[in-house]
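*Asks:* Provided below are the primary sequence and the corresponding predicted coordinates.
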Amino acid sequence: MKAATPTLLGLLGVLLLALPLRLFYGGVPTPILPLVVVFFWSVYAPDFLPSPSIFAIGLLQDFLTGGPLGLWPAVYLFTQYIVLSQRSYFLGREQRVVWLGFAFAAAAASVILWLAMSLLSGVLLPIRGLAFQMATTALVYPVFSGAFSHLHRRVLVES
C-alpha cells in the first residue's frame, strides 16, 4: 500500500480536477494537481511513481475531462522524463530552487498542451486561460510539496 501512495495521490488529484469545483466563484482556475504529484514524486521518490502509473493517471484525466486520448499521459511522461534527467540537480537544493524548477515544468506543460490543442483544432488558441491555470498550479506547489514531504518522511521512509 505504501508503494501505491503516490499513484493514489495522482488519481485523487485527477478526480479533484474533474469535479465541478470553482475556486473563488470561478475567478481562480483549478490547479492541475496531478502535475504537482508527478513532479514531486519524480524528484524525491521516483521508484514509487513508475511510468505505467503516470500513464494511467494521465489517461484517467483524458477520460474524465474529455480531452484527446493520450495528451495528458504524454505531458506527464514528458514531465517525468525531464525531471528525472535533472533529479540530481534538484536533490539537496533549497525548496525555492525546486519550486522554480516546477514553475518551468508547468510552463513547458502549458506550451505542449497549447501546441497540441492548437494543432488539433487547426487554429492558434488563446493561451491566457491555460497560462493562468499553470500559474495557479505553480503557486500552490509549495503547499502540496510540504504535505508530500511530510508524507514521504513519515509514511514511506520511516515505516
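*Replies:* Yep, it's here.

*Asks:* switch to C-alpha atoms for all contacts and neighbour counts from now on
*Replies:* OK.

*Asks:* All the helices of the protein, residue numbers only.
*Replies:* 5-18, 33-44, 51-65, 71-90, 95-121, 128-151 (DSSP state H).

*Asks:* okay, the angle between the last one and helix 95-121?
*Replies:* What that stands for is helix 128-151. 140 degrees (axes from the mean of the first three to the mean of the last three Cα atoms, to 10 degrees).

*Asks:* Comparison target below:
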Amino acid sequence: MNPTFWQRIDGLARSACPFTITLLLTIFFLIPLQIPNLSEVVPSVLLISVFYWTLYRPDLMPIWAVFTLAFIHDLLTGIILGVGPFILLLFCLALNGQRKFLARTSFPVLWLSFFTLSSLAFALNWVLIYLLEPGVPDFRPVFFQNLTTIAVYPAFSWMFALIQRSLLKS
C-alpha cells in the first residue's frame, strides 16, 4: 500500500525534526541578552545536539546537515567562516568511529566520552582562532563554555531522548 500525501508529509516532518530542533535551539541560545559576559558561558547546544543525533539517529543528522548547522552558527556568531564546520565535521568523524560502542554503553561512560570530545572540540576551536586571528584569544571563555556545555548535556540528552521516543520511532 502506498502512503498518502499526508503520511509522506508527516514522515518528512519527523525526519526534519532533529535538524529543525538543533537550528531553533542554536538560534535561541544566540539571542543577545543584556547580561554581561553571558555569551562566555552559554552552552553549545549545537555540539550537544550533533553528538546526540549523530550517535542515536545518524540517518536524521547527516554530514550535510551538520555542515549547514555549523555554517549558520558561524554566520550568526561572526567568527571566522569555516572554523565551526571543520570542527564539527571532525567531531562527527571521531564520534562515528565509536558510535556502535557508545550507543550501547552506560550513561556515565557516554557523558565521559562527551566530556572528552567536547573538550577537544573547544580546544581545537581556540587553537584555530589563535592561528587565524591576530592576537592571543582569552582561553577562559572557552574553558567555561565547555564546562557549562558538559554540565547541561544530561538535561538536553534526556530531552532529545523524549523527542526520539515520542516522534521518531524507529
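*Replies:* Received, thanks. As the structure is a prediction and not an experimental result, all values here were calculated from the model.

*Asks:* before we move on, the earlier item: make CSV out of the helices of structure 1 and add mean neighbour count.
*Replies:* Converted to CSV, these look like this (neighbours: other Cα atoms under 10 Å):
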stretch, mean neighbour count
helix 5-18, 20
helix 33-44, 24
helix 51-65, 19
helix 71-90, 18
helix 95-121, 17
helix 128-151, 16
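
*Asks:* for those, which one sits closest to G27 of structure 1?
*Replies:* Among the helices of structure 1, the nearest to G27 of structure 1 by Cα to Cα is helix 128-151 (10.5 Å).

*Asks:* Output the residue interval of structure 2 matched by the closest one.
*Replies:* The aligned range for helix 128-151 of structure 1 in structure 2 is 140-163, by TM-score structural alignment.

*Asks:* and whichever residue in structure 1 pairs up with A94 of structure 2, what is it in contact with?
*Replies:* A94 of structure 2 maps onto I82 in structure 1, with residues paired by TM-score structural alignment. Neighbouring residues of I82 of structure 1 by Cα atoms under 8 Å, 6 or more residues apart in numbering: there are none.

*Asks:* State the distance from I82 of structure 1 to W114 of structure 1.
*Replies:* For I82 of structure 1, the distance to W114 of structure 1 equals 19 Å [Cα to Cα, to the nearest Å].

*Asks:* go on, I54 of structure 1?
*Replies:* I54 of structure 1 is 20 Å from W114 of structure 1, by Cα to Cα.

*Asks:* Over to V140 of structure 1?
*Replies:* 21 Å.
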